[in-house]
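J.: pasting the structure only:
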């Protein structure tokens, strides 16, 4: 591939309290501004998903974390495209009333986006998802009946799906209170990544998860941070997931036959990772073999890791905006304050 086809890869792991991208699509402005300096911007769902909000750059490649890591490792190639056939899996634990609500959302998305949704199915057994924040301070959780999820995902693949959305029932726990205020860990991020990883690892198809949150508590809208606000606009999270899966690439083998029409990890120009969250196998591989990994100092996480203590050749920048020209920032039309933390709530004009 020529230099003009180089890919910028933006990685912000979910559920570890990243200062930028650790909330509800709050890194989307970063993705948009970086896309202006890139032929292609490769990122994963939690960077750009904003529940009902979606504002994706046209050169985005949207790929779940497991497959993204396989791409960085050189195990697969990808072909950017925008004509996916999307299938949806619903958790058996979702009530009939909530299911009808989500199906109305799907019909609205097809009519609005014009995307091809081949159909939906319901798991034979509930996943009984239970999110947790572990002793290390990042989110994890437990899932039951994983075999029915795998069976259902393979069924959709056999029916022609090229991308899969999963909507699982997840309790909205007390763990959410700090997250809502913009100061804590996303308590469901870990379990969401587990669900999509299972689906993508077993099918080889891009996937993304949209939770159906369960809560009996009244929401205190005055306490919600702008960073997490998009999750409290409506009940559904499917709009941003379906929108993103339109931009999911075709996954092909890493071989000579696919080299002429696909992109490999050799097409990566740079990989941007939070300052202390760089531990994926794919990132280590690129750091050791291609020296393309850049750690962003302003984006710290809950992980207790110091990159300067490791014998690895990272590059460092202070801010994501260090990679963007002043002209591009002005051209974007975005409010510069969204690139700073904290983001303040909008004030009343007297």
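T.: Looks like it came in fine. Note that the structure is predicted; figures quoted are calculated from it, not measured.

J.: hey, let's count contacts and neighbours off CA atoms from now on
T.: Noted.

J.: roughly how far is stretch 44-62 from the heart of the chain?
T.: 8 Å (C-alpha atoms, centre = their mean, to the nearest Å).

J.: what does stretch 176-194 rub up against?
T.: 14-17, 22-23, 65, 129-133, 137-143, 170, 175, 209-211, 223-229 (C-alpha atoms under 8 Å, 6 or more residues apart in numbering).

J.: among those residues, which lie within strands?
T.: Among the contacts of stretch 176-194, the members falling in strands are 130, 131, 132, 133, 139, 140, 141, 142, 170, 209 (criterion: DSSP state E).

J.: what sits against residue 28?
T.: 21, 47, 48, 49, 55, 56 are the contacts of residue 28 under C-alpha under 8 Å, 6+ apart.

J.: number of nearby residues for the first one?
T.: When you say that, I think you mean residue 21. Per other C-alpha atoms under 10 Å, the neighbour tally for residue 21 reads 28.

J.: what's the separation between the residue lying closest to it once chain neighbours are set aside and residue 182?
T.: Spatial nearest neighbour of residue 21, excluding adjacent residues (C-alpha to C-alpha, 6 or more residues apart in numbering): residue 27 at 4.4 Å. Taking C-alpha to C-alpha, to the nearest Å as the measure, residue 27 falls 13 Å from residue 182.

J.: what does residue 136 give?
T.: For residue 136 relative to residue 182 (C-alpha to C-alpha), the value is 19 Å.

J.: and residue 228, by the same measure?
T.: 6 Å.

J.: which stretches in the stretch 201-350 of the chain count as helices?
T.: Here the stretch 201-350 of the chain has its helices, by DSSP state H, counting those that start in this stretch, at 238-245, 256-259, 281-289, 326-332.

J.: also this one, for the comparison:
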């Protein structure tokens, strides 16, 4: 079983409200039978069409995943539950975001956003920093594809006190030295976090994970032999609540030095293929999952990279890269798929989401779903990245679409939304109210009683 990322072109549409259906129809017509779409993103928009990337799982043998719900399935939320103010914070993986595109360097951002909401729903890319994970106390660590399905109205999240965490690690070809790093990290999490570790399973026949680049400049990849991991998950069903993964990712040797060279502006090459793997696991099995790369060999371990960009420093001081994953999965919320329970008041569903904060240029299913659910979307222009889609021309007329320059403004806007303060009321000049005739709504009565009130 193979997971790959493909580039496709979809005809242009100006119907912002109907884009999810438009993309679903076009993708289904372009993806061969026997392949399951795992993730989808628009990388560029022109009058000639949308350039898109679609990650797919090719099914082989006896394994049949064709009954898995489509990533494009959408259910309109029946109401907005205002009991809590819950914010989704996304910094998509593999786009080289200036904030959040490296090694947990959006951790301070997560703490800021968490300070203005009841629950912050975010994904591993935001807070994972090898041996460091500064997820706020009111933060929920949720795999990216699950956040998409949450916003699409397909699932809800159930808070937990703790999870039984299963670690599946690769049998390392260089011997036990690198395996011991992962085992020690797992035991350290049990001893210091109080994490319940069910067991460690060594994957004797490994996955083949390779980091690649798309033509749009995004970090993607290819994964072969996913069936080997699927067999383990199937066998251990019911014995664990969250899945930690530790495997090697093949990249050219020069990437290990070029990525840390400040004169070379390189997107993190490992994150894209990691997202492809965890998207697949969480989509098929409805479980929390996260991945940590294993050091590939001793020569990579021995590289002297000196003092690097602070945003990447967390990776330099680690050898296992695993603790951030274990800390996040320790209390990652469980996934509720039963349609009769999704909108239960004790769970977090699309009805409970109060806002989405996302970098500019990111036109994917989370953005489209939030706007379709009439969830406020706050686009941060200052977090530059590789995405090339200008969102304002599509959504500027949407009632709940906002653009800000930086995350400080985003935090202020969230506070305004939480307090029920109209954004317009704090802007100057403050427009006068429009008065219209009840007999002819098109007639502005200011002609007879002044220019407005």
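T.: Cool, the structure landed. As the structure is a prediction and not an experimental result, all values here were calculated from the model.

J.: let me have the contacts of residue 28 of the first structure in JSON lines, extended by secondary structure.
T.: Output for the contacts of residue 28 of the first structure, formatted as JSON lines (DSSP: H, G, I helix; E, B strand; the rest coil):
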{"residue": "21", "secondary structure": "coil"}
{"residue": "47", "secondary structure": "helix"}
{"residue": "48", "secondary structure": "helix"}
{"residue": "49", "secondary structure": "coil"}
{"residue": "55", "secondary structure": "coil"}
{"residue": "56", "secondary structure": "coil"}
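
J.: hey, where'd the strands end up in the stretch 251-400 of the second structure?
T.: Applying DSSP state E, counting those that start in this stretch to the stretch 251-400 of the second structure gives strands spanning 289-294, 334-336, 353-359, 363-364, 377-380.

J.: redo the ones you listed as a markdown table? Include mean neighbour count and distance to residue 41 of the second structure.
T.: What follows is the strands of the stretch 251-400 of the second structure, written out as a markdown table (neighbours: other C-alpha atoms under 10 Å; distance: least, C-alpha to C-alpha, whole Å):
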| stretch | mean neighbour count | distance to residue 41 of the second structure |
| --- | --- | --- |
| strand 289-294 | 26 | 20 |
| strand 334-336 | 22 | 23 |
| strand 353-359 | 24 | 14 |
| strand 363-364 | 20 | 5 |
| strand 377-380 | 24 | 16 |
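
J.: out of the ones you listed, which gets nearest to residue 182 of the second structure?
T.: strand 289-294 (8.0 Å; C-alpha to C-alpha).

J.: more neighbours: which of residue 136 and residue 182 of the first structure?
T.: Taking neighbours as other C-alpha under 10 Å, residue 136 of the first structure and residue 182 compare with residue 182 leading, 25 against 10.

J.: against residue 4 of the first structure, how distant is that one?
T.: 38 Å.

J.: how about residue 370 of the second structure, what's its match in the first structure?
T.: Correspondence of residue 370 of the second structure to the first structure, assessed by TM-score structural alignment: residue 286.

J.: residue 292 is in contact with that match, correct?
T.: Yes: contact criterion C-alpha atoms under 8 Å: residue 286 of the first structure and residue 292 qualify, at 6.3 Å.

J.: returning to what we had before: count of neighbours near the residue nearest to residue 21 of the first structure?
T.: Neighbours around residue 27 of the first structure, by other C-alpha under 10 Å: 24.

J.: and residue 282 of the second structure, by the same measure?
T.: Neighbour tally, residue 282 of the second structure, other C-alpha under 10 Å: 22.

J.: got a list of what it touches?
T.: Going by C-alpha under 8 Å, 6+ apart, the list of residues near residue 282 of the second structure reads 143, 145, 146, 288, 289.

J.: of those, which ones are shared with the first structure?
T.: Here is what carries over to the first structure from the contacts of residue 282 of the second structure, by both residues aligned by TM-score structural alignment, their matches' C-alpha atoms under 8 Å: 143, 145, 146, 288, 289.

J.: quick check: nearest residue in space to the last one, chain neighbours excluded?
T.: Okay, so that is residue 289 of the second structure. Closest to residue 289 of the second structure by C-alpha to C-alpha, 6+ apart is residue 243, at 4.7 Å.

J.: these two touch, right, the one you found and residue 169?
T.: No: at 10.6 Å, residue 243 of the second structure and residue 169 do not qualify as touching, with contact defined as C-alpha under 8 Å.

J.: about what we covered before: so can I have TSV of the contacts of residue 28 of the first structure showing distance to residue 147 of the first structure?
T.: Converted to TSV, the contacts of residue 28 of the first structure look like this (distance: C-alpha to C-alpha, whole Å):
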residue	distance to residue 147 of the first structure
21	31
47	28
48	29
49	27
55	34
56	33
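
J.: any idea how far residue 348 of the second structure lies from residue 367 of the second structure?
T.: For residue 348 of the second structure, the distance to residue 367 of the second structure - C-alpha to C-alpha - is 18 Å.

J.: go on, residue 388 of the second structure?
T.: From residue 388 of the second structure to residue 367 of the second structure the distance is 15 Å (C-alpha to C-alpha).

J.: who has more neighbours out of the two?
T.: Using other C-alpha under 10 Å as the criterion, residue 388 of the second structure and residue 367 rank with residue 367 on top: 25 against 17.

J.: in this structure that one contacts residue 377, no?
T.: Yes: using C-alpha under 8 Å, residue 367 of the second structure is in contact with residue 377, at 7.1 Å.

J.: got any residues that touch both of those two?
T.: With C-alpha under 8 Å, 6+ apart, residue 367 of the second structure and residue 377 have common neighbours residue 356.
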